[in-house]
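**Student:** based on what follows, work out the 3D shape:
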Amino acid sequence: MIFRQAGIYHTSYAQAQKLYPLPADRWMVGALLALALAAPFTFSSLTLNTHLLPWLVWTAAVLGLNLVLGWAGQFHFGYAAIMGMGAYGAIHAARNGIPWEIAMILGGLVASVIGVVFAFAALRVKGLYLALSTLAMQFVMDWVIAHVPAISGGTQATLQAPELKLLGQAITSEAGLYYVALGWCVLVTIFMLNLRRTGLGRALVAVREKDYAAAVIGVHSFYYKLVAFATSSFIGGLSGALLVFTFYRAATPEQFAFNISIELLAMVIVGGLGSIIGSFFGAAFILLMPGFMNGLINGLAKIAGISLSVETLAHIPNAVYGALIIIFLLVEPMGLGKLYANVRNYLMVWPFGYVRK
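**Tutor:** The predicted structure follows:
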């Protein structure tokens, strides 16, 4: 099969540490990148703007959340608030004449500072207490965003995002905005792929498994938890800003409310904790599946000649969608990323199944 390892010899540490040692993996990544680059020319404008572009930005945000949840093992129920502060920070910076690139970095830094400030208090506790602490952060930041006019303009206000300018050139085309989102998603993905091969990544995994055992071998758990929160918040803040600049084109408090934090958490869990490819799967499943299920059930009802009320059409897809999440997690509790890994591992030794025993 395509994942055969015959003839692949690791004769150096550099070769053994390659991201994709198997040729099949390299070909698949290359094909996916080529497809992503050709998307503006092969997909419709509707698909590009309403499906692919937001999926890429949300995937980058999920990767950031997976850093603190999957790698460091720390609960986070306030990630949407972090994204919101990054978005508002970048918008205000851009509206004050700061170049777009610097405004985005400032938005990420604002989110990172807020995440670290709350982490100092939250990381003194563990488990459910930590979850409640981050949940409190979400509620606090929701109130601040909605009730401080200097940030959002007020509860019912909509803050228009300035025109996106990259290196001084305005980007208004659909393809241009898509490529900006693609570039950010690829950048975050490369960072996460290399993170697990570094000392920082191994330290985060050690903290996740047993923080006191990590302390025994010299890993300062509190320091690495702060680093995880800061890095994750920076990625989330920048992703939130990019989501507003490329997709929403305006910011409102409702875009970063508590329910968004729950959706982000669901993307991580459904995709798989600590799984990079699972982050892509989880974001696609949570973001795109409801619309697909709505269209599918509506089409099946028309084919069967069944007349469904508007209320029924609004609730049946959600019920089926929720049932699919439960089924996926029952089949593989470690998420869609693990399902993909299971298939890949099976193809590596097929048809010699006895090798896995």
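
**Student:** contacts, neighbours, all on C-alpha from now
**Tutor:** OK.

**Student:** so which strand or helix has the most centrally placed residue in the chain?
**Tutor:** What sits nearest the mean C-alpha location of the chain, by C-alpha atoms, centre = their mean, is Val62, with 1.5 Å. Using DSSP states H and E, Val62 sits in helix 53-66.

**Student:** please provide the structure for the following sequence as well, for comparison with the first:
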Amino acid sequence: MLFRQSGIFHTNYANARSLFPLPADRWMIGLLLAFALTAPFTMSTLVLSTQLLPWLVWTAAVLGLNLILGWTGQFHFGYAAIMGIGAYTAVHGVRNGIPWEIAMVLGGVMAAVIGIVFAFAALRVKGLYLALSTLALQFVMDWVISHVPAISGGTQATLQAPDISLLGQAITSDTGLYYVALGWCLIVTVFMLNLRRTGLGRALIAVREKDFAAAVIGVHSLYYKLVAFATSSFIGGISGAILIFTFYRAATPEQFAVNVSIELLAMVIVGGLGSIIGSYFGAAFILLMPGLMNSLIGWLAQLLGISLGIETLAHIPHAVYGALIIIFLLVEPMGLGKMYTNLRNYLLVWPFGYARK
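**Tutor:** A predicted model of the protein is given here:
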């Protein structure tokens, strides 16, 4: 089968620590990269700009939230506010003549500063108390963004995002915007893949498992929680800015409300805590599944000759979609990423079923 380990000899630490030691994994990554790079030439513009592009940006945001939730074990119900801070900072920066690349970094830095404010709640409380604290900060940031005209222009205002100018070249086409989103998603993915192999990644996991025990072995939980919140917020801030510049093309307070934070949390949980590939699966499931369910149920109703009212047709897909989430979590509480891992582990020993645990 594809995932055979024959011929792979762990004779040095470099090979043992490689990201993808199995040839099958490298082939799969290569094929996925080839598909991603050629998608503008093989997919329709509608699919590219309304499905693939937002999926990539939201995946980058989910990876950032997974850093604080999956790696460090800290609840965060205010991630949408962090993304909003980065988005508004970057938009104002570009509108005031700052180059787009620098404005992105400024958005990430401002989000990291706000993220450290969120972190101080994590230093005093845990569990549900931390969740409520971050939720309260989300509402505070919602109010600030909505009611400070210097930030959003007002409660009902819409702040238009200028065109992207990357390295002096204006990017206005759907293909160019897609590649911007793809590039950022790949940067975040590579960072997260390497993070778990570093001392920082192991320290974050130690804090997640038991911060008191981590302190005994010399891991300063205060420092690493601050680093985790700042890094996660930096990723979220830039992701929010790229979402505005490439997809929405305008910023409104509703785009970063508390319901968006809940959706991001659902993406992490459905995909799998601490799972990188699960972040891709979770973002795709939460983002794309409702539209697919609407189309599928409408097609089945037409095929079976069933007449469904507009209200019924609007509610049935959401009920089915919610039921699917419950089924997935009942079958595998660790999310879709764990399902993929289980399938991969099965193929590692197939057809020798007795070797399975």
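
**Student:** quantitatively, what TM-score do the chains reach?
**Tutor:** Put the two chains on top of each other and the TM-score (TM-score structural alignment, normalised by the length of the first structure) is 0.99; 357 aligned residues with a C-alpha RMSD of 0.6 Å.

**Student:** on that earlier part again, which helices and strands does the helix holding Val62 of the first structure pack with?
**Tutor:** helix 174-195, helix 221-243, helix 258-271, helix 276-303 (3 or more C-alpha pairs under 8 Å, 6 or more residues apart in numbering; DSSP states H and E).

**Student:** so how far is stretch 6-24 of the first structure off the chain centroid?
**Tutor:** 28 Å (C-alpha atoms, centre = their mean, to the nearest Å).

**Student:** how close does the closest residue in space to Arg17 of the second structure that isn't next to it in sequence sit to Asp163 of the second structure?
**Tutor:** Leaving out its chain neighbours, the residue that sits closest to Arg17 of the second structure by C-alpha to C-alpha, 6 or more residues apart in numbering is Arg197, at 7.9 Å. Arg197 of the second structure sits 38 Å away from Asp163 of the second structure, going by C-alpha to C-alpha, to the nearest Å.

**Student:** more neighbours, the two?
**Tutor:** Neighbours per residue (other C-alpha atoms under 10 Å) separate Arg197 of the second structure from Asp163, with Asp163 holding more: 16 against 13.

**Student:** got the contact list for the more buried one?
**Tutor:** 170-172, 245 (C-alpha atoms under 8 Å, 6 or more residues apart in numbering).

**Student:** ok, so of those residues, who is nearest Phe352 of the second structure?
**Tutor:** Checking the contacts of Asp163 of the second structure against Phe352 of the second structure by C-alpha to C-alpha gives Phe245 as the nearest, at 50.9 Å.

**Student:** surely that closest one is within a helix?
**Tutor:** Yes - judged by DSSP: H, G, I helix; E, B strand; the rest coil, Phe245 of the second structure forms part of a helix.

**Student:** correct me if wrong: it contacts Leu159.
**Tutor:** No - applying C-alpha atoms under 8 Å as the test, Phe245 of the second structure and Leu159 come out as separate, 11.2 Å apart.

**Student:** between these two, point out the one with more neighbours.
**Tutor:** Per other C-alpha under 10 Å, whichever of Phe245 of the second structure and Leu159 has more neighbours is Phe245, with 24 against 19.

**Student:** so how far is Ala111 of the second structure from that one?
**Tutor:** 17 Å.

**Student:** most tightly surrounded among the helices and strands packed on helix 53-66 of the first structure?
**Tutor:** Highest mean neighbour count of those: helix 221-243, a mean of 26 (counted as mean count of other C-alpha atoms under 10 Å).

**Student:** which helices and strands sit right next to it?
**Tutor:** helix 53-66, helix 79-95, helix 100-122, helix 199-209, helix 211-216.

**Student:** that helix vs the second structure, average offset?
**Tutor:** Comparison of helix 221-243 of the first structure with the second structure after fitting gives an average deviation of 0.3 Å (mean C-alpha distance after the TM-score superposition for the first structure).

**Student:** and that helix with helix 174-195, angle?
**Tutor:** 170 degrees (axes from the mean of the first three to the mean of the last three C-alpha atoms, to 10 degrees).

**Student:** how far off centre is helix 221-243 of the first structure?
**Tutor:** 12 Å.

**Student:** check stretch 47-67 of the first structure too.
**Tutor:** For stretch 47-67 of the first structure, the distance to the chain centre is 6 Å (C-alpha atoms, centre = their mean).

**Student:** contacts for that stretch next, please.
**Tutor:** 39-40, 76, 79, 174, 177-178, 181-182, 184-185, 188-189, 192, 228, 231-233, 235-236, 239-240, 242-243, 247, 264-265, 267-268, 273-276, 279-280, 283-284, 287-288.

**Student:** gap between the residue nearest to the centre of the first structure and Phe75 of the first structure?
**Tutor:** The value you get for Val62 of the first structure to Phe75 of the first structure, if C-alpha to C-alpha is used, is 14 Å.

**Student:** go on, Gly86 of the first structure?
**Tutor:** When Gly86 of the first structure is compared with Phe75 of the first structure (using C-alpha to C-alpha), they lie 20 Å apart.

**Student:** which of these two has more neighbours?
**Tutor:** Gly86 (32 against 23).

**Student:** check contacts around the more buried one.
**Tutor:** 104, 106-111, 234, 236-241.

**Student:** if you set the cut-off to 7 Å instead, what comes out?
**Tutor:** Neighbouring residues of Gly86 of the first structure by C-alpha atoms under 7 Å, 6 or more residues apart in numbering: 107-108, 110-111, 237-238, 240-241.

**Student:** mind checking the helices and strands packed on helix 53-66 of the first structure for the one nearest to Val331 of the first structure?
**Tutor:** It's helix 258-271; of these, that one is closest to Val331 of the first structure (C-alpha to C-alpha) at 11.5 Å.

**Student:** so what does the closest one touch, helix or strand wise?
**Tutor:** helix 53-66, helix 79-95, helix 276-303, helix 336-349 (3 or more C-alpha pairs under 7 Å, 6 or more residues apart in numbering; DSSP states H and E).
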